[in-house]
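> return atomic coordinates for the entry below.
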Amino acid sequence: MPLAITPLYAGLLALIFIVLSVLVIRERFAVKSSVGDGGDQGLIKRMRIHANFAEYAPLGLILMLCAELQGAPAVAVHAMGASLLLGRFLHAVGMSRTPQIIALRQAGILLTFAMLTLSALTLIGHSIF
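Below you'll find the predicted structure:
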């Protein structure tokens, strides 16, 4: 049976990644810094938002893919995907505002960590037992 759920969330997360990439590129043009951050705080902030997304989203997708391949119920895989998607979105929005919206950042990382932790423990348990 072809995978149906993980590709949906991979596509949605890829679109967010593209938006974050464009924001970094636009800021690079604005501050005329093609390499590095040039010491510009706005560029540094956008780069960190982009990098943070890139650090967490792939691992979440790998865990989702493993769960879907192991035959996890569709509702569980969708819960994983929704948590990862919402978590990464909230974190990026919260971090991008000036001043930062700390509650959104916290909610975003909490959803992301919950997804990663629960998924990892479930996959380990399914593999052992």
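> hey, let's count contacts and neighbours off CA atoms from now on
Fine.
> where along the protein do the helices fall?
6-31, 41-69, 74-96, 102-128 (DSSP state H).
> how about these in JSON lines, adding mean neighbour count?
As requested, the helices of the chain are exported to JSON lines (neighbours: other C-alpha atoms under 10 Å):
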{"stretch": "helix 6-31", "mean neighbour count": "16"}
{"stretch": "helix 41-69", "mean neighbour count": "18"}
{"stretch": "helix 74-96", "mean neighbour count": "20"}
{"stretch": "helix 102-128", "mean neighbour count": "16"}
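> could you also give me the structure for this next sequence, so I can compare it with the first?
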Amino acid sequence: MDGVNLGHAASLWVGLHLLLLLVLSALVVRQRQKHKILLGDEGVPQVAQAVRAFGNATEYVPAGLAGLIVLDVASQSPLLVHIAGAILFAGRVIHAVGLSTSGGASIARSIGMTLTWLAYVFLIAATLFTAIV
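Below is the predicted model of the structure:
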């Protein structure tokens, strides 16, 4: 690769994940305004769920994006970046929906975490392979 498009594939996934984080943050604000809560969740389940959906995304998204960016900057195939990005994004969206709609265990939360971990395993293998080869 000539270096001109470094980061191009990852930029799609960074943008989409930032949009997801913005939406989840807005949902927290909406729930806090609705329930007149300035800080924390005051024991209101809907606020707690919105806070955790945003919090969980902020816990998993940055490391995943770092992996995508490393692959892209290391001139790996854009297809690899897009596969990992799509799996991570799908996992994060599905998990956020599951967590936002249910405070307990749910199929969506399980699928979302499974996809997130699958993306992590894929990124771990691809970045280590990139470092070794």
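> quick TM-score on the pair, please.
The TM-score (TM-score structural alignment, normalised by the length of the first structure) is 0.92; 129 aligned residues with a C-alpha RMSD of 1.6 Å.
> how near is the alignment partner in the first structure of I37 of the second structure to R26 of the first structure?
By TM-score structural alignment, I37 of the second structure lines up with S33 in the first structure. Going from S33 of the first structure to R26 of the first structure by C-alpha to C-alpha, to the nearest Å gives 10 Å.
> touching, G103 of the second structure and V44? I think so.
No: with contacts counted by C-alpha atoms under 8 Å, G103 of the second structure stays clear of V44, the gap being 11.0 Å.
> centre of the chain to stretch 77-87 of the first structure, how far?
Taking the mean of its C-alpha atoms, stretch 77-87 of the first structure sits 10 Å from the chain's own mean (C-alpha atoms, centre = their mean, to the nearest Å).
> ugh, wrong one, stretch 66-76 of the first structure
Relative to its chain's centre, stretch 66-76 of the first structure lies at 19 Å (C-alpha atoms, centre = their mean).
> what span of the second structure lines up against it?
Using TM-score structural alignment, stretch 66-76 of the first structure pairs with 70-80 in the second structure.
> quick one on the thing from earlier: for the match of I37 of the second structure, what are its contacts?
Listed by C-alpha atoms under 8 Å, 6 or more residues apart in numbering, the contact set of S33 of the first structure is empty.
> what separation do you get for it and G42 of the first structure?
Relative to G42 of the first structure, S33 of the first structure is positioned 12 Å away (C-alpha to C-alpha).
> please apply the same query to F89 of the first structure.
F89 of the first structure is 19 Å from G42 of the first structure, by C-alpha to C-alpha.
> can you tell me what G11 of the first structure aligns to in the second structure?
Under the alignment (TM-score structural alignment), G11 of the first structure pairs with G15 of the second structure.
> same question but for T122 of the first structure, I mixed them up
When the second structure is aligned by TM-score structural alignment, T122 of the first structure is paired with A126.
> which residue is nearest the middle of the second structure?
Nearest to the geometric centre of the second structure sits V61, at 3.7 Å (C-alpha atoms, centre = their mean).
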